[in-house]
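# everything below, folded, please.
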Amino acid sequence: MKKVTYFIIAVFALISCSSPSQTQSLFNGKDLNGWHTDVPEMDKNPKQKSPFIVRDSMLVSLGTPAGHLITDAAYKNYRLQVEYRFAGEPGNCGVLVHASIPRSLYEMFPQSLEVQMMHENAGDFWCIVEDIKVPNMEERRGPKEEWGITEGKKRRILNLTDGSEKPVGEWNTMVIECFDDKVKVWVNGDFVNEGTDCTANKGQIAIQAEGSEVEFRKIELLPISMLSSGSTLTLD
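Next up, the predicted model:
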């Protein structure tokens, strides 16, 4: 009887590790509380307006001037869900995970791993002074001797699918799961990328301003406990 009781307790403990009640909304729909900007152009021109605003209860990256909106807090072992759309012209943006040292690449990008949102390329990895491994690495990254994590190196790792994104103007859902040294990505329910041996396993989360206007209506984070590492939710 005790064994049964312990088993039931263990099951409930496991379920509670991934309880929806633990979901944290990183954007409150009103302001950018919990975030800070890093926009080099704003250093030079104090009157320059931030490329990150709140409009109609959405977080909007205006695209220019280029820079990043970065969480004040750092995170480890989580599932991040982002709902976004290019409301006008298709363009470029990205979510950075495990972000740390600011302006580590091209005096612009924080040290991190980027999950690409660029139209028709959503789910690509870009290595920004951090690295990650995927299957078929040479096929998806190019010649091994050209790999690298700094300027001038092959830092892009192609995703696994085509056609996972919705038409411009419609909402996309991207899920990024970071657990230990692994990163998995889904776009609109399609499993689009997975990497292992990431050189970072924690850090801040950042959103880019990279030339295109992008609207975000949801940015939610669900912590993943070590106890649930064998039973994390999967969408593939």
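# from here on, just use CA atoms for contacts and neighbour counts.
Noted.
# grab the most central residue of the protein for me.
Centroid-nearest residue in the chain, with CA atoms, centre = their mean: residue 95, separated by 3.7 Å.
# quick one, helices of the chain?
2-17, 40-44, 137-141 (DSSP state H).
# adding mean neighbour count and distance to residue 110, write those out as a markdown table.
Formatted as a markdown table, the helices of the chain follow (neighbours: other CA atoms under 10 Å; distance: least, CA to CA, whole Å):
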| stretch | mean neighbour count | distance to residue 110 |
| --- | --- | --- |
| helix 2-17 | 12 | 31 |
| helix 40-44 | 14 | 12 |
| helix 137-141 | 15 | 21 |
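# these into JSON lines, with extra columns for distance to residue 115?
Formatted as JSON lines, these follow (distance: least, CA to CA, whole Å):
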{"stretch": "helix 2-17", "distance to residue 115": "25"}
{"stretch": "helix 40-44", "distance to residue 115": "22"}
{"stretch": "helix 137-141", "distance to residue 115": "15"}
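# those: which one's closest to residue 182?
Residue 182 sits nearest to helix 137-141 of all those, at 15.3 Å, using CA to CA.
# elements contacting the closest one?
Using 3 or more CA pairs under 8 Å, 6 or more residues apart in numbering; DSSP states H and E, the elements in contact with helix 137-141 are strand 156-157.
# which residues does the strand it packs on contact?
Contact partners of strand 156-157, identified using CA atoms under 8 Å, 6 or more residues apart in numbering, comprise 124-127, 137, 140-141.
# follow-up on the earlier one: do you know which of the helices of the chain lies nearest residue 77?
That would be helix 2-17 among these, by CA to CA, at 11.6 Å.
# any idea how far the closest one is from the chain center?
Between the centre of helix 2-17 and the centre of its chain there are 32 Å (CA atoms, centre = their mean, to the nearest Å).
# what's the closest residue to residue 223 other than its chain neighbours in contact with, if anything?
Spatial nearest neighbour of residue 223, chain neighbours left out: residue 78 (4.2 Å); criterion: CA to CA, 6 or more residues apart in numbering. Listed by CA under 8 Å, 6+ apart, the contact set of residue 78 reads 177-179, 221-224.
# just the residues you listed now: which is nearest residue 39?
The nearest one, if we look at the contacts of residue 78 relative to residue 39 and count by CA to CA, is residue 221, at 24.4 Å.
# so who does that closest one touch?
23-26, 78-81.
# nearest to residue 203 among those residues?
Looking across these and measuring by CA to CA, the closest to residue 203 is residue 78, at 11.1 Å.
# distance of residue 118 from residue 161?
14 Å (CA to CA, to the nearest Å).
# next one: residue 235
15 Å.
# structure for this one too, so we can compare:
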Amino acid sequence: MHRSLPTCLLLLSSVLTALLRAADAPAWQQLLDAQLSRWEVWIGVPHSSVTGLPSDTPQSDNVTKGTPLGLNHDPKKVFSVIEQDGQLVLKITGEIYGGLTTLASYGDYHFSCQVRWGEKKWPPRENLRRDSGLLYHCTGPHGAFWNVWKRCVEFQVQEKDFGDLFMLAGTGGDVRYRDLEVKAQYDPKGIWDPTQPLRPLGRVQRSADHESPHGEWSTLEIYTVGHRAIHLVNGHVVMAIENIRVNQSGSLSSGQIQIQSEGAEVYYRDIKLRPITRFPDNLARAAGFSP
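The predicted structure follows:
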């Protein structure tokens, strides 16, 4: 196809601009090492079915209540690092509810990781869908929610629910959604209702299911700038939140990152983060964000 000189120059300019932007992109910071040196571990209340614990360990049929094992006390090695195919992988057994928490707090970033399910499931979720989660903008004390997790925004990692939004322990936000009776589903073209953005349990369902088949890796990404955030699953925008806040007052724009153990064996790899100052234009458009 013949193109005019101005058209060719315009194409060349676009290519050069893209290359310059790529060259200027901040480097990724890898968050996973063999010693989990960038993280701390909080372990919640062991279910009464857990074996192999010291005899004086408090246990409960209700793992949301009772006495948690606490900070950096992980006798069952719920969180560990293994090597697979020459790559470091975070292994989470799921046997006890817990959170792996970054020591540092972050704001205005692009977070990325890959996740796949294992096979084991544990009480009290042995008959439920496999569950984990990426918690971000985590602030305050450990155990604020269910004696396990911090106050935070949750990128849900549950079978067939990758990217759902949960607000834990007093956080909130505004989401465009479609009403689906008892659920609200994110929709960038949906209605805007800042007075009632979330449904019971603080959940908004992702726009569509883009999870990889069981046993395969899925890529999960969080973009957050200021009080806004975007969830991606395998490159697809599935959720966008504005006016992220705490207790209806003040914006919430930074915090630690937690990875959940919640009753299912799960693996994470290539856990990394890089700073950003704005959302990529294509993602902002896909999320329905105003300029």
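# re earlier: got CSV for the contacts of strand 156-157 of structure 1, with distance to residue 216 of structure 1 too?
What follows is those, written out as CSV (distance: CA to CA, whole Å):
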residue, distance to residue 216 of structure 1
124, 19
125, 20
126, 21
127, 23
137, 31
140, 29
141, 29
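# which of the residues you listed sits closest to residue 199 of structure 1?
residue 127 (10.0 Å).
# the longest strand anywhere in structure 1 vs structure 2, average offset?
With secondary structure taken from DSSP state E, structure 1 has its longest strand at strand 214-223. Superposed on structure 2, strand 214-223 of structure 1 shows a mean distance to its aligned partners of 0.8 Å (mean CA distance after the TM-score superposition for structure 1).
# residue in structure 1 matching residue 149 of structure 2?
Matched by TM-score structural alignment, residue 149 of structure 2 corresponds to residue 109 in structure 1.
# run a quick check on its match versus residue 99, I expect a contact.
No. Taking contacts as CA atoms under 8 Å, residue 109 of structure 1 lies outside contact range of residue 99: 9.2 Å.
# neighbour count winner among those two?
residue 99 (27 against 24; other CA atoms under 10 Å).
# for the equivalent of the more buried one over in structure 2, list the residues it contacts.
Per TM-score structural alignment, the equivalent position to residue 99 of structure 1 in structure 2 is residue 138. Taking CA under 8 Å, 6+ apart as the contact definition, residue 138 of structure 2 lies against 150-153, 254-258.
# just put those residues in TSV and tack on distance to residue 76 of structure 2 and neighbour count.
Conversion of these to TSV gives the following (distance: CA to CA, whole Å; neighbours: other CA atoms under 10 Å):
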residue	distance to residue 76 of structure 2	neighbour count
150	21	26
151	25	24
152	26	30
153	27	29
254	31	20
255	28	20
256	24	20
257	22	25
258	19	26
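# filter those down to the ones in strands?
151-153, 254-258.
# those residues: which two are farthest apart?
254 and 258 (12.7 Å).
# between those two, which contacts overlap?
Common neighbours of residue 254 of structure 2 and residue 258 (CA under 8 Å, 6+ apart) are 136, 138.
# what are the boundaries of the strands in the stretch 151-291 of structure 2?
For the stretch 151-291 of structure 2, strands defined by DSSP state E, counting those that start in this stretch occupy the ranges 151-158, 165-168, 171-174, 177-180, 183-186, 203-204, 218-225, 228-233, 236-246, 249-251, 254-261, 264-275.
# what stretch of structure 1 does the last one fall on?
Going back to what we said before, that points to strand 264-275 of structure 2. Using TM-score structural alignment, strand 264-275 of structure 2 pairs with 212-223 in structure 1.
# the shortest one now?
Taking TM-score structural alignment as the measure, structure 1 aligns residues 156-157 with strand 203-204 of structure 2.
# with structure 2 superposed, average distance for the matching stretch?
Mean for stretch 156-157 of structure 1 is 1.2 Å (mean CA distance after the TM-score superposition for structure 1).
# so how far is residue 204 of structure 1 from the counterpart of residue 173 of structure 2 in structure 1?
Correspondence of residue 173 of structure 2 to structure 1, assessed by TM-score structural alignment: residue 132. Distance, residue 132 of structure 1 to residue 204 of structure 1, by CA to CA: 17 Å.
# check residue 175 of structure 1 too.
16 Å.
# what's the match for residue 162 of structure 2 in structure 1?
By TM-score structural alignment, residue 162 of structure 2 lines up with residue 122.
# quick one: contacts for the nearest residue to its match once chain neighbours are set aside?
Excluding the flanking residues, the one nearest residue 122 of structure 1 by CA to CA, 6+ apart is residue 116, at 5.1 Å. Neighbour list for residue 116 of structure 1: 93-95, 122-126 [criterion: CA under 8 Å, 6+ apart].
# with respect to residue 153 of structure 1, which of the residues you listed is nearest?
Closest to residue 153 of structure 1, out of all of the contacts of residue 116 of structure 1 and judged by CA to CA, is residue 126, at 10.9 Å.
# surely the closest one and residue 159 touch.
No. Checked against CA under 8 Å, the pair residue 126 of structure 1 and residue 159 is beyond contact range at 10.4 Å.
# between the two, who's got more neighbours?
Set side by side, residue 126 of structure 1 and residue 159 show more neighbours around residue 126, with 23 against 20, by other CA under 10 Å.
# ok, now which ones touch that one?
Counting by CA under 8 Å, 6+ apart, residue 126 of structure 1 touches 113-116, 155-157.
# distance check, it against residue 210 of structure 1.
14 Å.
# and the contacts of residue 221 of structure 1, which are buried?
When neighbours are counted using 16 or more other CA atoms under 10 Å, these contain these buried positions: 23, 26, 78-81.
# ok, the nearest residue to residue 134 of structure 1 once chain neighbours are set aside - how many residues close by?
Counting by CA to CA, 6+ apart, residue 134 of structure 1 lies nearest to residue 195, which is 4.8 Å off, once chain neighbours are set aside. Residue 195 of structure 1 has 18 neighbours, counted by other CA under 10 Å.
# residues near the nearest residue to residue 71 of structure 2 once chain neighbours are set aside, how many?
Distances taken as CA to CA, 6+ apart place residue 42 nearest to residue 71 of structure 2, at 4.4 Å, with adjacent residues excluded. Using other CA under 10 Å, residue 42 of structure 2 has 26 other residues around it.
# need the counterpart of residue 42 of structure 2 in structure 1.
Across the alignment, which pairs residues by TM-score structural alignment, residue 42 of structure 2 is matched by residue 38 of structure 1.
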